[in-house]
Structure formats: structure tokens, C-alpha cells
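K.L.:
Okay, sequence plus prediction incoming.
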Amino acid sequence: MRINLVLELLDSPGQLVKALAPVSTLGANLVTVIHKRDYKNENGMVPVQLTIEGEHEELKNVVNRFEELGFTIIEIDGVVKKEKITTILFGHIVDRDLRDTMDRINELDGVVISAFDIKLNGEEKSTALINIEADVGLKQKVFDRIAEIAGEKELLVINEV
């Protein structure tokens, strides 16, 4: 049996070797590796495509080990597992408890803020660009939560289309 995976790895020395270790140690075989260093995202992460083969249980164990090691599996056999969501908040973001805003987004199951960039303008209103990684199918739930928080804190929200 074969599976095709796309992992997201930090573009730093040793990450690819660390990601490949579970394949052989858990009894699977590596068929192909495509390490796309030219496609680094804003968080310094690069996609790595793997094709591995083995018995069903071995492959399941490899996938579980990737997750235990903290590697994000973006895709398995062409099925997207994670979505990237970007939104912008505008207003008195810091004054309205920035930590609370982030915690309330992150408390959604299957959702994590991967980057939060804020542009301050002295005492004026600020702008925050939020990058979120969510399990497939949660996009509307994330937008609803952000709209709820923004409404309470009198922030303007600009969601991606």
C-alpha cells in the first residue's frame, strides 16, 4: 500500500532528516521525496511531498508519529487536511485585550493562529494581520468567531474572499 503526504516543515537544517526518520524506524519504505525550498511561506515553512509504502498499520503509525513530532500534515492522498485562513483586524486591538482575542480564536478545536502581525500607529488605531491554520471545513466557524470577537471589541474585520 502507498500513501502520498504533504508535510509542512520549518526550513532549517535537520528538519527533513527528522521528518524522514519515522518512515524506516516504523517499517515503511520511502518511495519519493520532493523538498520544495523555493516555496517558503511567511512563517519559514516549506512543503515536503512524500510517497511512502508499507502495510496499512505501518503507514498509520508513520502518520501518527509525524503528528506526535509536531509536523503539520497538509495533505494525505490528495485530500487537504489543513486550510490557511487570513484575516485583518482594524481598531484599538491592543487596548481591547490582544491576548484574549488570540486565546478565543485558538480555543476552537482544530484551529491555531500561526502568525499575528500588528502595525501600531502611536495612540491611533492599529492593524493586525492574522494567519490561521485550521482543519478543513472550519473556515466559516473561524470567521464567525472572529466576527463575534470583533463585534464585542468594536474592531473592523476584513476577511479573505
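P.N.:
Thanks, I have the structure now.

K.L.:
CA only for contacts and neighbour counts going forward, please
P.N.:
Will do.

K.L.:
Would you agree Asp117 is in contact with Ala128?
P.N.:
Yes - counting by C-alpha atoms under 8 Å, Ala128 is a contact partner of Asp117 at 5.5 Å.

K.L.:
The two: who's more crowded?
P.N.:
Neighbours per residue, other C-alpha atoms under 10 Å: of Asp117 and Ala128, the larger number sits with Ala128, 18 against 11.

K.L.:
next, the one to line up against it:
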Amino acid sequence: MKMNLVLELMDVPGQLVSVLEPIGTLGANLVTVIHKREFKNEQGMVPVHITIEGERENLFNVIQKFDDLGISIVEMDGVVKKEMISTLLYGHIVDQDVRDTMDRINSLKGVVITGFDIKLDGEKESTALITLETDYGKKQFVFDKIKEIAEEKQLLMINEV
């Protein structure tokens, strides 16, 4: 069985080698590697396309190992595993510790803030547009968690901008 994956890796020395190492040790074979350094995103991540082959169980063990190592799988056999979502927060965002808000959202497993644009209006309430990348199928979970944070900080949240 063959499996095509697109991973997101930090563009730092040794990252690619550390990702490829578990493939052989878990009984799978590496068929293809395409490392696209010129397509770096805002977080310094680059897409790496790999094709692996082996027994079904071995391939799923590789996928599990990638998950354990925190390696983001963006696409698996042509199926997108990540999605972009956005939401608005309205209120005294800065006064309610904007850094804490961002850190709490980024601490959610499979979620990363890719954009945080804030419009300030002096001492009045402000508006923040938050753009997120999340694992496919986790949209409602992410919105629920952000809503909890917003309610705790007395902010209004508007889903799906």
C-alpha cells in the first residue's frame, strides 16, 4: 500500500532528517520526498511531500508517530487535513490581556493563529479579526473553546467571518 502525505515542517537544519527517521524503523519504505523550501508560510513552515509504502498497519504506525512528535500532516492521499477559519472578537481586547488570549488559543492541539488583526479606537472597545489554521473537522471545537475564552474575558465573539 502507498500513502501520499504533505507535512508542514520548520525550515531549520535537521528537521527533515528527524521526520524521515521513524519511517524505516516502523517498517515502511520512503518512495518520494519533495521539499519545497521556497513556499514557506508566515510561521516559517515549509511543505514536504512524501510518499511512503508498506503494510497498512506500518503506515498507520508512521502516521501515529508523526502525531506523537507534533508533526503536522496537512494532506493525506489528496484529502486536506487542515482548514482555515476566522472569527471576530469585540470588546476591551487589549485590557483583557491580548497575549494571554493568543497563547490560550495557540495552546489548543492542532490549532495555530495565522493572523491577528486588531482595530483600536482610542479608549473605546476594539475589534480583532483572528485567522486560524486547524485540523480538519475541529472547527466547532475551536469555536467553542474561543467562545469560553471570550466569555471569561467579557468579549463578544462572532463566528465564521
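P.N.:
Here it is on my side, so go on. What you see is a predicted model; the values in this text were computed from it and never measured.

K.L.:
The most centrally placed residue in structure 1: which element?
P.N.:
Closest to where the C-alpha atoms of structure 1 average out (C-alpha atoms, centre = their mean) is Glu133, at 3.6 Å. Under the criterion of DSSP states H and E, Glu133 of structure 1 resides in strand 126-135.

K.L.:
Now that strand on structure 2. Mean distance?
P.N.:
Strand 126-135 of structure 1: mean distance to aligned residues in structure 2 after superposition is 3.5 Å, counting by mean C-alpha distance after the TM-score superposition for structure 1.

K.L.:
what angle do whatever helix or strand comes next after that strand and strand 126-135 make?
P.N.:
Using DSSP H and E, the helix or strand that follows strand 126-135 of structure 1 towards the C-terminus is helix 139-153. Helix 139-153 of structure 1 and strand 126-135 are oriented at 150 degrees to each other (axes from the mean of the first three to the mean of the last three C-alpha atoms, to 10 degrees).

K.L.:
Where do the strands of structure 1 begin and end?
P.N.:
2-10, 29-35, 45-53, 72-76, 79-80, 82-91, 111-119, 126-135, 156-159 (DSSP state E).

K.L.:
if you skip the residues just before and after it, what's nearest to Val48 of structure 2?
P.N.:
Leaving out its chain neighbours, the residue that sits closest to Val48 of structure 2 by C-alpha to C-alpha, 6 or more residues apart in numbering is His35, at 4.6 Å.

K.L.:
show me what contacts the one you found?
P.N.:
Val46, Pro47, Val48, His49 (C-alpha atoms under 8 Å, 6 or more residues apart in numbering).

K.L.:
looking at those, which has the most residues close by?
P.N.:
Neighbour max across the contacts of His35 of structure 2 (other C-alpha under 10 Å) = Pro47, 24 neighbours.

K.L.:
hang on, that residue packs against Met10?
P.N.:
No - judged on C-alpha under 8 Å, Pro47 of structure 2 makes no contact with Met10 at a distance of 9.1 Å.
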